[in-house]
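Asker: fold the following.
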Amino acid sequence: MPLRRILVAFVLLCAAVTAQADGVGDLEAFYNNVDSLSAQFEQEQKDDSGQTLQQASGTFLLSRPDRFRWEYTAPYQQVIVSDGETFRFYDVDLAQVTIRSIDATLQATPALLLTGGAALEDAFNIVSAGRRDGMSWVRLTPRADDTDFQEVRLGLKDQVPSVMELDDNLGQTTHIRFSDIELNPTLDESRFTLDIPDDVEVVDGRGMNGQGR
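Answerer: I've put the predicted structure just below:
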């Protein structure tokens, strides 16, 4: 093979390797440099034919490690809160709160995927997925078979998560786009707790039957 072709092939290979490393590198930079985050989000769920099933929006707060508040404000009200040990899901319309441990809920919400840590690496294979739409992408596939998602794709812009795509086991895809992102804001610890009204049913999935408010 002529030297020129070898050189061109080498340059192309280096470019491919660099692109391959972008996603994971940007995600690692996010984990290393960002301890807290606040953002707005818009969420759209589509079926396997691309038809829109549901749209929602709300706010997202993150305080690493493992603390977050994912709150839907339209068209319904739901609050998903983690204090680092316990996960609470409050459905306002149903007047019901479900309590679970963090370990048992890793696959249950996209918010927890952004907290990172060893638990995430234990649950998912994480690889770079090139560049698309001006973002570097990361692909996460679950290591276990009994999970909620078949695949998660995370798009990062300037080393900050901007878009998340989640493929579930029903062939549906959820698209989440973040906006008004603020990095490392000061967040009060009370934002990661949940005051449960007395008239709300509590379902404690930790086996404590109604305790743990």
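Asker: CA only for contacts and neighbour counts going forward, please
Answerer: OK.
Asker: where along the chain do the strands fall?
Answerer: 36-46, 52-63, 67-74, 78-83, 86-91, 96-101, 124-132, 135-142, 149-157, 160-168, 173-183, 201-204 (DSSP state E).
Asker: now the ones you listed as JSON lines including mean neighbour count?
Answerer: Converted to JSON lines, those look like this (neighbours: other Cα atoms under 10 Å):
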{"stretch": "strand 36-46", "mean neighbour count": "19"}
{"stretch": "strand 52-63", "mean neighbour count": "19"}
{"stretch": "strand 67-74", "mean neighbour count": "21"}
{"stretch": "strand 78-83", "mean neighbour count": "22"}
{"stretch": "strand 86-91", "mean neighbour count": "22"}
{"stretch": "strand 96-101", "mean neighbour count": "20"}
{"stretch": "strand 124-132", "mean neighbour count": "17"}
{"stretch": "strand 135-142", "mean neighbour count": "22"}
{"stretch": "strand 149-157", "mean neighbour count": "21"}
{"stretch": "strand 160-168", "mean neighbour count": "20"}
{"stretch": "strand 173-183", "mean neighbour count": "17"}
{"stretch": "strand 201-204", "mean neighbour count": "18"}
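Asker: what's the closest of those to residue 111?
Answerer: strand 67-74 (6.7 Å; Cα to Cα).
Asker: the closest one: how far from the chain's middle?
Answerer: Centroid displacement of strand 67-74 relative to its chain, using Cα atoms, centre = their mean, to the nearest Å, is 12 Å.
Asker: could you check the angle strand 78-83 makes with it?
Answerer: Orientation of strand 67-74 against strand 78-83 (axes from the mean of the first three to the mean of the last three Cα atoms, to 10 degrees) gives an angle of 170 degrees.
Asker: next, the angle strand 36-46 makes with strand 67-74.
Answerer: Using the same axes, to 10 degrees: strand 67-74 against strand 36-46 is 50 degrees.
Asker: how about residues contacting strand 67-74?
Answerer: 56-62, 77-84, 111-112, 115, 191-192 (Cα atoms under 8 Å, 6 or more residues apart in numbering).
Asker: if we compare the strands of the chain, which one ends up closest to residue 15?
Answerer: With Cα to Cα as the criterion, residue 15 lies closest to strand 124-132 of the strands of the chain, at 10.7 Å.
Asker: sequence B follows; please return its structure for comparison with A:
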Amino acid sequence: MNKITIKMNKILSIALLLFLSFTANAQDKKAKDLLDQVTAKVKTYKNISIDFKYTLYNSKENINKESKGNLVLEGNKYVLNFLGVTKIYDGKKSYTIVPEDEEVTISSVNDKDENAVTPAKMLTFFNSGYKYYWDILQDVKGRKIQYIKLVPTNAKDQRKEVLLGIDSQTKNIYNVIEMGKNGTKTTLTVNSFKTNQPLSKNQFTFAASKYPNYYINKID
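Answerer: A predicted model of the protein is given here:
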């Protein structure tokens, strides 16, 4: 191989690397643009009502569980029903109601804490702490679901990656698939997504009178 051939190969290699880098950056920009559209869309809704399915799977541990739940959001307030527990947040305090134990736990919540994980952040959790990449497009019952792969930037995060499925037409989240470093796979799938529904004025109000025999545990 002569010097000219070697030089040409080096130039081609550099060109290929530059092309691949440009393509990756372009795809990352596409991913960021789509995530920004999802965030902007969420902010246009007065309230959101979601019915969802949650699955937990780990073949090594022989775990395969499925649960259903529902969530009502309005601003930073919410009512979450999941795994037999109801959680209400009225904007100041959180109320966790556990019928099985006949107990209500009341605690203050700092909703401005960026590290706090709350249902109100479920639809915009991806805005920080991740690198994002354009992934596959799937047809799900006639809906075009575009996936964005999210890779946690914190090395201590127990999740290897997160796949965020977004409805290409509505720009609403269809599902969230989390792959754990220990082989655990969890999937949250939105079965029903309704917006701007008429809500009761007491939707996010805890009424102690409904739980006369419950133990009230006030943490703070």
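Asker: TM-score for these two?
Answerer: In this superposition the chains share a TM-score of 0.68, using TM-score structural alignment, normalised by the length of the first structure; 192 aligned residues with a Cα RMSD of 3.8 Å.
Asker: ok so, going back, make a markdown table out of the strands of the first structure and add distance to residue 4 of the first structure.
Answerer: Formatted as a markdown table, the strands of the first structure follow (distance: least, Cα to Cα, whole Å):
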| stretch | distance to residue 4 of the first structure |
| --- | --- |
| strand 36-46 | 48 |
| strand 52-63 | 50 |
| strand 67-74 | 53 |
| strand 78-83 | 56 |
| strand 86-91 | 58 |
| strand 96-101 | 59 |
| strand 124-132 | 26 |
| strand 135-142 | 30 |
| strand 149-157 | 35 |
| strand 160-168 | 38 |
| strand 173-183 | 44 |
| strand 201-204 | 66 |
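Asker: of all these, which one is nearest residue 3 of the first structure?
Answerer: Of all the strands of the first structure, it is strand 124-132 that lies closest to residue 3 of the first structure, at 28.1 Å by Cα to Cα.
Asker: neighbours of whatever residue of the first structure lines up with residue 44 of the second structure, how many?
Answerer: Aligning on TM-score structural alignment places residue 44 of the second structure opposite residue 33 in the first structure. Residue 33 of the first structure has 13 neighbours, counted by other Cα atoms under 10 Å.
Asker: re earlier: quick one: closest of the strands of the first structure to residue 1 of the first structure.
Answerer: strand 124-132 (28.5 Å).
Asker: longest helix in the first structure, please.
Answerer: Ranked by residue count under DSSP state H, the longest helix found in the first structure is helix 3-33.
Asker: quick one: that one to strand 135-142, angle?
Answerer: Interaxial angle of helix 3-33 of the first structure relative to strand 135-142 (the same axes, to 10 degrees): 70 degrees.
Asker: in helix 3-33 of the first structure, what's buried?
Answerer: For helix 3-33 of the first structure, burial by neighbour count (16 or more other Cα atoms under 10 Å) applies to 19, 20, 21, 22, 23, 24, 25, 26, 27, 30, 31.
Asker: residue 203 of the first structure versus the nearest residue to the last one once chain neighbours are set aside, what's the distance?
Answerer: On the basis of Cα to Cα, 6 or more residues apart in numbering, the spatially nearest residue to residue 31 of the first structure that is not a chain neighbour turns out to be residue 116, at 6.7 Å. To residue 203 of the first structure, residue 116 of the first structure is 27 Å away according to Cα to Cα, to the nearest Å.
Asker: name the helices or strands packed onto the longest helix of the first structure?
Answerer: The criterion is 3 or more Cα pairs under 8 Å, 6 or more residues apart in numbering; DSSP states H and E, and the helices and strands that helix 3-33 of the first structure contacts are strand 124-132, strand 135-142, strand 149-157, strand 160-168.
Asker: aligned partner of residue 175 of the first structure in the second structure?
Answerer: By TM-score structural alignment, residue 175 of the first structure lines up with residue 187 in the second structure.
Asker: which residues touch that match?
Answerer: Counting by Cα under 8 Å, 6+ apart, residue 187 of the second structure has contacts 53, 54, 55, 56, 175, 176, 177, 178.
Asker: adding distance to residue 4 of the second structure, write these out as CSV.
Answerer: Shown next, in CSV, are those (distance: Cα to Cα, whole Å):
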residue, distance to residue 4 of the second structure
53, 61
54, 60
55, 59
56, 58
175, 53
176, 52
177, 50
178, 50
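Asker: relative to residue 144 of the second structure, which of those residues is nearest.
Answerer: residue 175 (12.5 Å).
Asker: in the first structure, which residues correspond to stretch 87-102 of the second structure?
Answerer: So stretch 87-102 of the second structure sits over residues 80-95 in the first structure, by TM-score structural alignment.
Asker: what's the offset of the matching stretch from the middle of its chain?
Answerer: Centre-to-centre, stretch 80-95 of the first structure and its host chain are 16 Å apart (Cα atoms, centre = their mean).
Asker: ok, stretch 93-110 of the first structure next?
Answerer: Taking mean C-alpha positions (Cα atoms, centre = their mean), stretch 93-110 of the first structure and its chain are 14 Å apart.
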